[in-house]
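In: coordinates only, sequence not included:
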């Protein structure tokens, strides 16, 4: 991580990287806040999952660029539409993977908590969610990667940061600038991926390592 951030500074991409990282963090927090409760509800209730299934399937078939159009119509250009489009694009894998993690919790663990008198809410928050935490973290990792994938698209609507520089490099056919931006985005993706993987490993039960 230290080497990656140092390299971004050496090639003059530090400030742009910080702008992009801020946007990624904001979009990720919003996407997680939406995806986690919906994913938990879907994992707990087959009925909810049945209703959400076609909606999520439809969202997954929409090209990333299409997310920008209605958001720009509502909010004009700038950082806000870029973040909103990133959230809409990223919540689908977050919901699906969270629901999968909840469903994969061993039923014997759930039954044990019920035997000791735990309420459904206590069972969910005290058993299902903690045991599903590594899988949920994998979903958060996917959210981050999807948000990063939207950075370039968000640059089209004036979101700034590395996405805007990518569009500038393409417009001017500036291979050098494009390479610098591409390396910076790749380094940021690798750093965030390693951080979330390390966090997931810490949440993993010892017997599952």
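Out: On my side now, so go ahead. Just so you know, these numbers come straight off a predicted model, no measurement behind them.
In: Please make it C-alpha for all contacts and neighbour counts, starting now.
Out: Noted.
In: Give me the distance between residue 99 and residue 43.
Out: To residue 43, residue 99 is 4 Å away according to CA to CA, to the nearest Å.
In: out of these two, which sits in the more crowded spot?
Out: Using other CA atoms under 10 Å as the criterion, residue 99 and residue 43 rank with residue 99 on top: 27 against 23.
In: Who are the contact partners of that one?
Out: For residue 99, the contact set (CA atoms under 8 Å, 6 or more residues apart in numbering) comprises 39, 40, 41, 42, 43, 44.
In: If we use 6 Å, what do you get?
Out: The contact partners of residue 99, taken as CA atoms under 6 Å, 6 or more residues apart in numbering, are 39, 40, 42, 43.
In: same check, this time on residue 117
Out: Under the criterion of CA under 6 Å, 6+ apart, residue 117 has no contact partners.
In: Check whether it sits in a helix, strand or coil.
Out: Taking DSSP: H, G, I helix; E, B strand; the rest coil as the rule, one finds residue 117 in the coil state.
In: Can you tell me the SS state at residue 157?
Out: Residue 157 is classified as coil under three-state DSSP.
In: That one: what's its closest spatial neighbour, skipping adjacent residues?
Out: Distance criterion CA to CA, 6 or more residues apart in numbering; nearest residue to residue 157, sequence neighbours excluded, is residue 77 at 5.0 Å.
In: and that neighbour, how many neighbours does it have?
Out: Neighbour tally, residue 77, other CA under 10 Å: 18.
In: The structure to be compared is supplied as follows:
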């Protein structure tokens, strides 16, 4: 039976042509929407990068260190101080701030979209059944594939890099928001219903506070995934440390690539430790 099926000359399913047709239709009919998104994201990223670079590096290092000490612990603050000074000493400060602006923009967009979607999944099994396969697709599709439509809709530059980072990084926020709300003890939910709480009161005063540590864990993963896209985004014109890594790879400069990669590692560890301590503080507060 299998051999007979293999012997049949079945026509190829034109999935690629369907995708290109959808892309062409969107380019022709949703141009103003894409221009608006491009302007907003570009203004946000450039504004953040210019703001970071407008502050003297040493002063900004002290401010970041103080933030790390306030949120985390002394060890995190010391690492932030030494790590950021190393980045400054190596000459990657401005590019690192551009990378930080890209990551923060992508992460905020992911959180703003992802948490409401996660809440919708937690409140409706039907929505969860629809969204889950989409998230599986987003997480398993190679990240390079996202660059093609992003460039087609937003041209080269930082904006398609942010869009690709959002697509790649948003699933953990949605999944863990859904999981955190669903893990709220049923007896507490029943007690809230018994006292006459409205759905919004139950959500904001009971479910979200209890689910906050799980949600923050999802946000942490989103930030890390967004940061992992900076080198890939540099291939389509996004600036920052990723562009330095990409140029080092194309020119076979191992030392330069290691230095630029070290700047990414420092930024990743700082963001990871700060967000992890936010999770721990939420758990202690609960």
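Out: Received, thanks. Computed from a prediction, not measured in an experiment: that's the story for all the values here.
In: re earlier: in three-state terms, how would the residue nearest to residue 157 of structure 1 be classified?
Out: Quick answer, by three-state DSSP: residue 77 of structure 1 is coil.
In: And it? What does it align with in structure 2?
Out: Matched by TM-score structural alignment, residue 77 of structure 1 corresponds to residue 156 in structure 2.
In: gap between that match and residue 282 of structure 2?
Out: Using CA to CA, residue 156 of structure 2 is found at 40 Å from residue 282 of structure 2.
In: ditto for residue 53 of structure 2
Out: Separation of residue 53 of structure 2 from residue 282 of structure 2 (CA to CA): 32 Å.
In: Setting aside sequence neighbours, what's the nearest residue to the residue nearest the centre of structure 1?
Out: Computing the C-alpha centroid of structure 1 and ranking residues by CA atoms, centre = their mean puts residue 143 first, at 1.4 Å. In space, residue 143 of structure 1 comes closest to residue 90 once its chain neighbours are excluded; the distance is 5.0 Å by CA to CA, 6+ apart.
In: mind listing the helices for structure 1?
Out: Using DSSP state H, the helices of structure 1 run over 2-10, 14-44, 46-61, 64-75, 79-103, 107-115, 120-123, 129-149, 151-155, 161-172, 175-203.
In: Which stretch of structure 2 lines up against the second one?
Out: The one in question is helix 14-44 of structure 1. Per the alignment by TM-score structural alignment, helix 14-44 of structure 1 matches residues 93-123 in structure 2.
In: Quick one: neighbours of residue 152 of structure 2, just the number.
Out: Neighbours of residue 152 of structure 2 using other CA under 10 Å come to 13.
In: I meant to write residue 91 of structure 1 there.
Out: By the criterion of other CA under 10 Å, residue 91 of structure 1 has 31 neighbours.
In: same question, residue 187 of structure 1
Out: Neighbours around residue 187 of structure 1, by other CA under 10 Å: 18.
In: Now for the alignment partner in structure 2 of it: which residues touch it?
Out: Using TM-score structural alignment, the equivalent of residue 187 of structure 1 in structure 2 is residue 266. Listed by CA under 6 Å, 6+ apart, the contact set of residue 266 of structure 2 reads residue 83.
In: Repeat the analysis, applying 8 Å as the threshold.
Out: Shown in contact with residue 266 of structure 2 (CA under 8 Å, 6+ apart): 83, 84, 87.
In: What range does stretch 174-192 of structure 2 cover in structure 1?
Out: The aligned range for stretch 174-192 of structure 2 is 95-113, by TM-score structural alignment.
In: next one: that stretch to chain centre, how far?
Out: Its chain's average C-alpha position is 21 Å from that of stretch 95-113 of structure 1, according to CA atoms, centre = their mean, to the nearest Å.
In: can you pull the buried residues of that stretch?
Out: 95, 96, 97, 98, 99, 100, 101, 102, 103, 105, 110, 113 (16 or more other CA atoms under 10 Å).
In: Check those against residue 119 of structure 1 and report the nearest one.
Out: Distances from residue 119 of structure 1 to the buried residues of stretch 95-113 of structure 1, taken as CA to CA, are shortest for residue 113 (8.5 Å).
In: Out of the contacts of residue 266 of structure 2, which comes closest to residue 18 of structure 2?
Out: Proximity of the contacts of residue 266 of structure 2 to residue 18 of structure 2 (CA to CA) peaks at residue 87, which lies at 46.1 Å.
In: Just give me the neighbour total for the closest one.
Out: Per other CA under 10 Å, the neighbour tally for residue 87 of structure 2 reads 21.
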